[in-house]
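Participant: sequence unknown, structure follows:
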């Protein structure tokens, strides 16, 4: 019986000592900032990771831009294949439904340039009307051609499927005419196919211009020719 009594007393004292020890640890953490810093450091490390998240999203944004460039270069190549075959019905499927398709014989784009609906583009082979597409550089004579003739002389006038250079959103002047494509189409992406000539001034470029439609698809809004001008 005495052993049982001493065992109970010993257990009670052990519980009291453990309680006092735990209270002492808590008080020490509250008064000693170095010990409290363990919990605070964990909190700060979590906050730091959260602040790094926007940087991750910025990198994703850059990757998306790279994907757009790759996609539009591929799409522009498909359009070149269609132009080389004069498959205007297929070309019409690339044209922006609302903004339609603008043709400019030179890189200084203007409101006076001709614009065609997708259905009109699809019927170019059957269209024998001679339109005035602009005026010739130097002579000032009107560029009066049928759609098929214009494509031969001012759109697919070189082997752009085998270009000497392909650029994306580059609008620096190659010749002496001001390139205002980006100002005229501020929301556009532009793929340029450049072809060197046999002589210094015998070069040409075709700019394929894309803008998004309401569905977020990149559609063709302009085909712009560039060449040496006087």
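Facilitator: That came in fine, so what should we check first? Here the structure is a predicted model, which means the values were calculated and not measured.
Participant: Every contact and neighbour count from this point should use C-alpha atoms.
Facilitator: Fine.
Participant: Going along the chain, name the strands of this structure.
Facilitator: Assigned by DSSP state E, the chain shows strands spanning 101-104, 114-116, 131-135, 142-145, 165-168, 189-195, 204-212, 218-227.
Participant: helices or strands next to the helix ranked longest in the chain in the packing?
Facilitator: Longest helix in the chain, counting residues (DSSP state H): helix 33-85. Under the contact definition 3 or more Cα pairs under 8 Å, 6 or more residues apart in numbering; DSSP states H and E, helix 33-85 sits against helix 2-31, helix 88-92, strand 189-195.
Participant: got the angle for the first one vs helix 33-85?
Facilitator: This points to helix 2-31. Per axes from the mean of the first three to the mean of the last three Cα atoms, to 10 degrees, the angle that helix 2-31 makes with helix 33-85 is 60 degrees.
Participant: what's the offset of helix 2-31 from the middle of its chain?
Facilitator: The chain centroid and the centroid of helix 2-31 are separated by 69 Å, computed with Cα atoms, centre = their mean, to the nearest Å.
Participant: ok, second structure coming up, stack it against the first:
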């Protein structure tokens, strides 16, 4: 037992110096021990998720807080479970009470163009029959005119992200043609990305998709300020 603890500590220290990556970590497994695996190289698409903040040998490792990362991952997974269950009242309690939440259909955050909803509006999501214009469809250039419930099915929970095989904290796992600017728009926030490198084998990764939950602190609690959908685009 003592030997195992020593090995784990040494592995964590080594991982902090060269980066730790985790693969195949659906939300159901977050309460179990995290098993880190080193990725030999990254090609066009990252093959595993960095679930810890990026750390280089020159960084002050003493500033790294593993408890914060674990806690944030747990909160993000709870949010996904509420979305999956259609429990929007519980989800609303996780929304920033002052800033509300911004919805982004294709990666690029536009504070003046993306729709923002309050926690109260999220709580009644499934009864809101109004159609909103969320943006423009990629490729076609047509307005995305959907109710809130329809948008959630198409651009939030288009896949069961509680089973996402790759999860990253403050790490963008896949880039497409759309600008990934979450770190620029929310410099003081943390985000968790849930990623599918592909949904159907025959599409050879061209149907990859991700969902980012962006959190800012409010009264010492992480609150969702943005929900960002990403996918392969032409």
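Facilitator: Now that the structure is in, tell me what you want to look at. All values derive from a computational prediction rather than experimental measurement.
Participant: Now distance to residue 38 of the first structure and mean neighbour count too, for the strands of the first structure, in JSON lines please.
Facilitator: Shown next, in JSON lines, are the strands of the first structure (distance: least, Cα to Cα, whole Å; neighbours: other Cα atoms under 10 Å):
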{"stretch": "strand 101-104", "distance to residue 38 of the first structure": "65", "mean neighbour count": "23"}
{"stretch": "strand 114-116", "distance to residue 38 of the first structure": "69", "mean neighbour count": "17"}
{"stretch": "strand 131-135", "distance to residue 38 of the first structure": "75", "mean neighbour count": "16"}
{"stretch": "strand 142-145", "distance to residue 38 of the first structure": "79", "mean neighbour count": "16"}
{"stretch": "strand 165-168", "distance to residue 38 of the first structure": "52", "mean neighbour count": "15"}
{"stretch": "strand 189-195", "distance to residue 38 of the first structure": "52", "mean neighbour count": "24"}
{"stretch": "strand 204-212", "distance to residue 38 of the first structure": "53", "mean neighbour count": "24"}
{"stretch": "strand 218-227", "distance to residue 38 of the first structure": "53", "mean neighbour count": "24"}
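Participant: Dump the ones you listed into CSV; add distance to residue 152 of the first structure as well.
Facilitator: Shown next, in CSV, are those (distance: least, Cα to Cα, whole Å):
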stretch, distance to residue 152 of the first structure
strand 101-104, 13
strand 114-116, 16
strand 131-135, 13
strand 142-145, 10
strand 165-168, 20
strand 189-195, 15
strand 204-212, 12
strand 218-227, 11
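Participant: so who does residue 117 of the second structure touch?
Facilitator: Contact partners of residue 117 of the second structure, counting by Cα atoms under 8 Å, 6 or more residues apart in numbering, are 100-102.
Participant: wait, which of the helices and strands packed on helix 33-85 of the first structure is closest to residue 227 of the first structure?
Facilitator: Shortest distance between residue 227 of the first structure and these, using Cα to Cα, is found for strand 189-195: 9.7 Å.
Participant: Tell me how far residue 188 of the second structure lies from residue 217 of the second structure.
Facilitator: Distance of residue 188 of the second structure to residue 217 of the second structure, computed by Cα to Cα, to the nearest Å: 9 Å.
Participant: What of residue 141 of the second structure?
Facilitator: 36 Å.
Participant: what's stretch 227-234 of the second structure in contact with?
Facilitator: Stretch 227-234 of the second structure is contacted from outside by 101-107, 109, 138-139, 155-156, 176-178, 206-214, using Cα under 8 Å, 6+ apart.
Participant: ok, now with 7 Å
Facilitator: Residues outside stretch 227-234 of the second structure that contact it (Cα atoms under 7 Å, 6 or more residues apart in numbering) are 102-107, 138-139, 155-156, 176-177, 206-214.
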